[in-house]
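Trainee: next one to model:
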Amino acid sequence: MRAKDVTGIIGEEIAADYLSRQGHQILERRWRGVRGELDLITRDGAQLVAVEVKTRRGEGYGHPFEAIGTAKLARLHRLLLDYCVARHWLHMQRRVDVIAVLLSGAAEAHAEEHLVQRLEHLRDVS
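Mentor: Here you go, the predicted structure:
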């Protein structure tokens, strides 16, 4: 597995743990639909939440949030709608959140051994 893929999976695990502590129920990890993949799908109270996780080992390529442009955001909203259609949950309120995780530590180590330098959570990104 490529180092960037390992980094992404570690970030998703850290984000899922964080969201669970915030009261979210994790429904899906790496859900794949016909048009793409959502990193996490959670339930936060009455809302269904698609969570995009961007993980970096530094800001050499810019802040993780910079990777979310208008096209990517529109795609995330479409994917969440696809998920709702597949589950017959069109009646549910829904939103898209983005989590940025900045790590330090070796790519080969397990997630518990990574130091989270910073975790930022943007809610209801539109």
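Trainee: C-alpha from now on. contacts and neighbour counts both.
Mentor: Will do.
Trainee: and the strand or helix carrying residue 8, what does it pack against?
Mentor: Remark: residue 8 resides in helix 3-21, with elements defined by DSSP states H and E. If contacts are counted by 3 or more CA pairs under 8 Å, 6 or more residues apart in numbering; DSSP states H and E, helix 3-21 sits against strand 25-33, strand 36-44, strand 47-56, strand 93-104.
Trainee: to compare against the first, here's another:
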Amino acid sequence: MKKTGDHYEQLALDYLRRQGLSLVTQHFRKGHWEIDLIMREQDTLVFVEVKYRSQKGYGGAEYALSQAQISRLRRTAQYFLQTQQLKEHQTACRFDLLAVDGQGNEQQISWLKNAF
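Mentor: Below you'll find the predicted structure:
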């Protein structure tokens, strides 16, 4: 499972780099919580959650993020800002979802800016 997740996070990283974002860090952890990618787009920090689903059932990868996960991601992002000595209300940031659906040549990537 970890190997699959790493593959799709690398795919997401490559995709976002092609869109002009630069990597700040990968797999930022606070205890058991993790942010997949932290990127920078100009002056904005972008916290990216990567989701993969082989099929679009139940809405696919775009709908695979629960409210509990969103809450954990927000708290982990706050912790990241604290470790970098950045003020939450003075730092431009957003939360994006990069959703990958399908298999092989049939994969579709959806990049949802300001997803939550």
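Trainee: superposing both, give me the TM-score.
Mentor: After superposition, the two chains reach a TM-score (TM-score structural alignment, normalised by the length of the second structure) of 0.87; 114 aligned residues with a CA RMSD of 1.7 Å.
Trainee: before we move on, the earlier item: what's the most buried one of the helices and strands packed on helix 3-21 of the first structure?
Mentor: strand 47-56 (a mean of 23; mean count of other CA atoms under 10 Å).
Trainee: what angle sits between that strand and strand 36-44?
Mentor: Put simply, strand 47-56 of the first structure runs at 120 degrees to strand 36-44, going by axes from the mean of the first three to the mean of the last three CA atoms, to 10 degrees.
Trainee: who's in contact with strand 47-56 of the first structure?
Mentor: Strand 47-56 of the first structure is contacted by residues 7-8, 11-12, 15, 38-43, 64-65, 67, 76-77, 80, 92-103 when judged by CA atoms under 8 Å, 6 or more residues apart in numbering.
Trainee: how far away is the residue opposite residue 30 of the second structure in the first structure once aligned from residue 19 of the first structure?
Mentor: With TM-score structural alignment defining the correspondence, residue 30 of the second structure maps onto residue 33 in the first structure. Look at residue 33 of the first structure and residue 19 of the first structure: by CA to CA, to the nearest Å, they are 22 Å apart.
Trainee: could the helices and strands packed on helix 3-21 of the first structure go into CSV alongside distance to residue 86 of the first structure?
Mentor: Output for these, formatted as CSV (distance: least, CA to CA, whole Å):
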stretch, distance to residue 86 of the first structure
strand 25-33, 9
strand 36-44, 13
strand 47-56, 14
strand 93-104, 14
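Trainee: now stretch 32-50 of the second structure, how far from the chain's geometric center?
Mentor: Distance, stretch centre to chain centre, for stretch 32-50 of the second structure: 6 Å (CA atoms, centre = their mean, to the nearest Å).
Trainee: mind checking which of the helices and strands packed on helix 3-21 of the first structure is nearest residue 122 of the first structure?
Mentor: strand 93-104 (5.2 Å; CA to CA).
Trainee: whichever helix or strand comes after that closest one: which residues count as buried?
Mentor: Next in sequence after strand 93-104 of the first structure, counting helices and strands by DSSP H and E, comes strand 115-122. Judged by neighbour count using 16 or more other CA atoms under 10 Å, the buried positions of strand 115-122 of the first structure are 116, 119, 121.
Trainee: now do stretch 66-84 of the second structure
Mentor: Buried-residue list, stretch 66-84 of the second structure, by 16+ other CA under 10 Å: 72, 73, 74, 76, 77, 79, 80, 81.
Trainee: now, which of those residues lie within strands?
Mentor: Using DSSP state E, no member of the buried residues of stretch 66-84 of the second structure sits in strands.
Trainee: what's the spacing between residue 86 of the first structure and residue 69 of the first structure?
Mentor: For residue 86 of the first structure, the distance to residue 69 of the first structure equals 26 Å [CA to CA].
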